[in-house]
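Peer 1: have a look; sequence and predicted model below, questions after that.
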Amino acid sequence: MAAKLRKGDKVIVLAGKDKGVTGEIKSVDPKSGKAVVDGVNMAIRHEKQSQNSQGGRTPKAMPIQLSNLAIVDANGKPSRVGFRMDGDNKVRFAKSTGDAI
């Protein structure tokens, strides 16, 4: 099945501690049904100092469930994603406005 949310999509968080926050998807793992969104679900990771890095406590974006994300349409509102055929091409579209993504 084709993924409804993909890398580079602008999404809004629907549930959880970061509800209402928007960000861009950095990576998607369809097998586990999770995505990493820039600036969402941040956790502190402790890095050991090395020749290449200073080390210390660094914030890192952790994966969030795809069901808690919705794509942002042209109006800036959350929308569900649908598929339709545009000629010979399968196109994703925002269900709230009908515009192609």
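Peer 2: Good, I have the coordinates.

Peer 1: hey, let's count contacts and neighbours off CA atoms from now on
Peer 2: Fine.

Peer 1: from Gln51, how far out is Asp38?
Peer 2: Distance, Asp38 to Gln51, using Cα to Cα, to the nearest Å: 27 Å.

Peer 1: included below, for side-by-side comparison, is a second structure:
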Amino acid sequence: MIKKGLKVKILAGKDKAKEGEVIEIDRSNNRAKVKDLNMIKKHVKTTKEKKGGIFSKENFIHISNLKLVNEKKKIKKTEAKK
């Protein structure tokens, strides 16, 4: 099960084969946000409180396109080689 804070690998899309940490999950739509991956440009209009402009932010990725990365297995494999 994919949870917030776990490390995942992207299986499909423009960021295929990249790894990152899950920062947010939308359970109702089966989607997750991964830190610094699947970036989009957001155009924001200027208001009295905030300055406008073009901002980059993470977009949601469907959970079926994510795979958990188990760091414990990697460590055990390297120890076995020694």
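Peer 2: Structure received. Remember, it's a predicted structure, so these values are computed and weren't measured experimentally.

Peer 1: now the TM-score, please.
Peer 2: Once superposed, the chains reach a TM-score of 0.79 (TM-score structural alignment, normalised by the length of the second structure), with 73 aligned residues with a Cα RMSD of 1.6 Å.

Peer 1: if we can go back for a sec, which of Asp38 and Gln51 of the first structure has more neighbours?
Peer 2: The neighbour comparison of Asp38 of the first structure against Gln51 (other Cα atoms under 10 Å) goes to Asp38, with 19 against 6.

Peer 1: need the contact list for the aligned residue in the second structure for the more buried one.
Peer 2: Using TM-score structural alignment, the equivalent of Asp38 of the first structure in the second structure is Lys35. Neighbouring residues of Lys35 of the second structure by Cα atoms under 8 Å, 6 or more residues apart in numbering: 20-23, 58.

Peer 1: spatially central residue in the second structure, please.
Peer 2: By Cα atoms, centre = their mean, the second structure has its centre lying nearest to Val34, at 1.2 Å.

Peer 1: so the longest strand belonging to the second structure matches what in the first structure?
Peer 2: Counting residues, the longest strand found in the second structure (DSSP state E) is strand 19-26. Under TM-score structural alignment, the counterpart of strand 19-26 of the second structure in the first structure spans residues 22-29.

Peer 1: list the buried residues of the matching stretch.
Peer 2: Along stretch 22-29 of the first structure, these residues count as buried under the neighbour rule (16 or more other Cα atoms under 10 Å): 22-28.

Peer 1: how about stretch 69-78 of the first structure?
Peer 2: So for stretch 69-78 of the first structure, counting by 16+ other Cα under 10 Å, buried means 69-73, 78.

Peer 1: again, but for stretch 4-12 of the second structure
Peer 2: 7-11.

Peer 1: got the end-to-end distance for it?
Peer 2: Note: stretch 4-12 of the second structure ends 20 Å apart using Cα to Cα.

Peer 1: centre of the chain versus that stretch, how much separation?
Peer 2: 6 Å (Cα atoms, centre = their mean, to the nearest Å).

Peer 1: go on, stretch 37-57 of the first structure?
Peer 2: That offset, for stretch 37-57 of the first structure, works out to 21 Å (Cα atoms, centre = their mean).

Peer 1: list the buried residues of it.
Peer 2: Neighbour-count burial for stretch 37-57 of the first structure [16+ other Cα under 10 Å]: 37-42.
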